[in-house]
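Here is my input, please return the structure:
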Amino acid sequence: MHTDAHADEPLRKLNPNPQQAYRITLTIHDAPGPLVLTDARAQYDVTNETPCGKMKPQGGPYRMTSSEPLELTRIDETTYQGTVYLDQILDEDYYGKGVCHWQFTEVRAALTATGASKDTRFAPFLDADKVIAQQSEKRYFWNERYPSSDFEGYSDFGNPDIKHFKPELRDSLFSTTLRSEKVQP
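Below you'll find the model as predicted:
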């Protein structure tokens, strides 16, 4: 159980032996130049933070969430691969109020031209439902935001629907695909 002295520490215990594994593959298609993977994360949220979590002085629970590093290894110039675990965080009683239940919510990546802070951050993601269903999602990005936009550190999450872009811009797009595949224990 955490006390107030440790309130700023991550409120989670990692599972030493996770079993629910999914291979995540990130593929880049037709980028206007090189892209560097600068970060990849797996997001987990507590589903019952009101009964189990720490309460704010003005009432209501603190949001209990954790963004865990996801190691994606470069396979070739356009492909990265790694493993995410649905059960990476252990359910536990952190405040003596009952067990907090962690749920995997998404994987996300960040790609930039050079890794510099001025670069546009292209940030594809894949929701937990699609990871578990072993699906993939292609997201489209406008080439004009490469290597940077008018705003330093701009994040572009792309769009899964090419029709979101005007027809005259569709030849000026690149895309990423995030794909999930269950790994047998």
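
rest of the way, CA atoms for contacts and neighbours
OK.

For stretch 67-83, list every residue counted as buried.
Using 16 or more other Cα atoms under 10 Å as the test for burial, stretch 67-83 gives 67-68, 70-72, 78-83.

Same list (those) but as JSON lines, adding distance to residue 172 and secondary structure.
Formatted as JSON lines, the buried residues of stretch 67-83 follow (distance: Cα to Cα, whole Å; DSSP: H, G, I helix; E, B strand; the rest coil):
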{"residue": "67", "distance to residue 172": "32", "secondary structure": "strand"}
{"residue": "68", "distance to residue 172": "33", "secondary structure": "strand"}
{"residue": "70", "distance to residue 172": "30", "secondary structure": "coil"}
{"residue": "71", "distance to residue 172": "30", "secondary structure": "coil"}
{"residue": "72", "distance to residue 172": "27", "secondary structure": "coil"}
{"residue": "78", "distance to residue 172": "18", "secondary structure": "coil"}
{"residue": "79", "distance to residue 172": "21", "secondary structure": "strand"}
{"residue": "80", "distance to residue 172": "23", "secondary structure": "strand"}
{"residue": "81", "distance to residue 172": "26", "secondary structure": "strand"}
{"residue": "82", "distance to residue 172": "29", "secondary structure": "strand"}
{"residue": "83", "distance to residue 172": "32", "secondary structure": "strand"}
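
Farthest-apart pair in those residues, please.
Maximum pairwise distance among those (Cα to Cα): 24.5 Å, between 67 and 78.

picking up where we left off before, pipe the buried residues of stretch 67-83 into JSON lines and attach distance to residue 151 per row.
Formatted as JSON lines, the buried residues of stretch 67-83 follow (distance: Cα to Cα, whole Å):
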{"residue": "67", "distance to residue 151": "25"}
{"residue": "68", "distance to residue 151": "27"}
{"residue": "70", "distance to residue 151": "27"}
{"residue": "71", "distance to residue 151": "28"}
{"residue": "72", "distance to residue 151": "27"}
{"residue": "78", "distance to residue 151": "26"}
{"residue": "79", "distance to residue 151": "28"}
{"residue": "80", "distance to residue 151": "27"}
{"residue": "81", "distance to residue 151": "30"}
{"residue": "82", "distance to residue 151": "31"}
{"residue": "83", "distance to residue 151": "33"}
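
Next, the structure of the following sequence, for comparison with the previous one:
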Amino acid sequence: MKTAILLAGLTVVAATALGLSACSNAVKDPKYERNPDPKRKYVVTVKVDGAPGPFRIVTAGVRYVVGPSQECMPAAEPISGTFPTPEHANLASQVRRVSESESEFEFDVYLDGMAAKDYFGRGVCTWRIESVTMSLKPTGADRERKFSTNIDEADVTGNASLVLYARREMYGASAENDYEIFEDALKKEWFSKRYGDDPSKFFTITFSARESGRDH
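Predicted coordinates for the structure are as follows:
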């Protein structure tokens, strides 16, 4: 009798789990596509001033998010009310050294880098840039701190330079744990509040951008 009750209970649990799975709206790994023919290109130039030495390993990328509307995405889960389908996509950007310089770089950012299309049968998903990132490492050695920068779409299209500040003492320093691997470069007001204004303590990373084919 106990065995029969146990088997019946397991059957109910399995059926319930199957039912929840069947009514799930989630797409765990959506096959987002990059735009095969993007037109809205900006060239981002980055100049490093005052660093203790060169940066041999430099990478950049763009993080896109579905928007401004997300009505094209699967609806929330009926039970939990959460939206487990990811709304982000990341594209790497090839970094170029300017005239073989050890302190000046450039890379391309496409405002229309992701394909606008109907991914879920709920209408066309459009995209916007959430952030543009760049990281710099002196040598690429294991546990070496990585200087991390983060700007947004307005910084790319705004026709103005953006200066970030980073600690000189962390150049080539080893991280004791994973949390310390990333050394954030900050805007001046935030850097000053945290580390002070002594110019011997920092170097600068200056971003500027121009729309492709136009002079600014």
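
What does the TM-score come to for these two?
Here the TM-score for the pair of chains, by TM-score structural alignment, normalised by the length of the first structure, is 0.85; 179 aligned residues with a Cα RMSD of 2.3 Å.

the helices in the first structure, which residues?
Listed in chain order, the helices found in the first structure under DSSP state H are 49-52, 128-132.

Tabulate those in a markdown table, adding columns for distance to residue 176 of the first structure and mean neighbour count.
A markdown table is the format used below for the helices of the first structure (distance: least, Cα to Cα, whole Å; neighbours: other Cα atoms under 10 Å):
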| stretch | distance to residue 176 of the first structure | mean neighbour count |
| --- | --- | --- |
| helix 49-52 | 34 | 18 |
| helix 128-132 | 15 | 17 |
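
could the ones you listed go into JSON lines alongside distance to residue 163 of the first structure?
Shown next, in JSON lines, are the helices of the first structure (distance: least, Cα to Cα, whole Å):
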{"stretch": "helix 49-52", "distance to residue 163 of the first structure": "39"}
{"stretch": "helix 128-132", "distance to residue 163 of the first structure": "21"}
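
Nearest to residue 40 of the first structure, out of the ones you listed?
Using Cα to Cα, the nearest of the helices of the first structure to residue 40 of the first structure is helix 128-132, at 14.8 Å.

That closest one aligns to what range in the second structure?
Aligning helix 128-132 of the first structure against the second structure (TM-score structural alignment) gives residues 153-157.

I'd say residue 82 of the second structure and residue 76 touch.
Yes - using Cα atoms under 8 Å, residue 82 of the second structure makes contact with residue 76 at a distance of 5.2 Å.

Which one's more surrounded, these two?
Set residue 82 of the second structure next to residue 76 and count neighbours by other Cα atoms under 10 Å: residue 76 wins out with 15 against 12.

how close does the residue nearest to that one when sequence neighbours are not counted get to residue 25 of the second structure?
Computed as Cα to Cα, 6 or more residues apart in numbering, the closest residue to residue 76 of the second structure that is not its neighbour in sequence is residue 83, at 4.8 Å. From residue 83 of the second structure across to residue 25 of the second structure, the span is 9 Å (Cα to Cα, to the nearest Å).

Overlap of the contact sets of these two?
Common contacts of residue 83 of the second structure and residue 25 (Cα atoms under 8 Å, 6 or more residues apart in numbering): 74-77.

So residue 61 of the first structure sits against residue 49, correct?
Yes - shown here, residue 61 of the first structure and residue 49 form a contact pair, counting by Cα under 8 Å, at 6.4 Å.

Closest to the mean position in the second structure, which residue would that be?
residue 63 (4.0 Å; Cα atoms, centre = their mean).

Can you tell me what that one aligns to in the first structure?
By TM-score structural alignment, residue 63 of the second structure lines up with residue 43 in the first structure.

And for residue 111 of the second structure?
That one, residue 111 of the second structure, aligns with residue 86 by TM-score structural alignment.

quick one: the strands in the first structure?
Assigned by DSSP state E, the first structure shows strands spanning 13-14, 21-29, 36-46, 65-69, 73-76, 79-85, 89-90, 102-112, 121-122, 125-127, 136-142, 155-156, 173-183.

residues in contact with the fifth one?
So that's strand 73-76 of the first structure. Outside of strand 73-76 of the first structure, the residues within contact range by Cα under 8 Å, 6+ apart are 80-82.

Measure how buried residue 40 of the second structure is and give me the count.
Residues lying near residue 40 of the second structure (other Cα under 10 Å) number 12.

Which residues lie in contact with it in this structure?
Residues near residue 40 of the second structure by Cα under 8 Å, 6+ apart: 110-112, 211-212.

repeat that for 7 Å
With contacts defined as Cα atoms under 7 Å, 6 or more residues apart in numbering, residue 40 of the second structure is in contact with 110-112.

I'd like the residues you listed as JSON lines, with distance to residue 54 of the second structure and neighbour count appended.
Output for the contacts of residue 40 of the second structure, formatted as JSON lines (distance: Cα to Cα, whole Å; neighbours: other Cα atoms under 10 Å):
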{"residue": "110", "distance to residue 54 of the second structure": "28", "neighbour count": "19"}
{"residue": "111", "distance to residue 54 of the second structure": "30", "neighbour count": "19"}
{"residue": "112", "distance to residue 54 of the second structure": "33", "neighbour count": "20"}
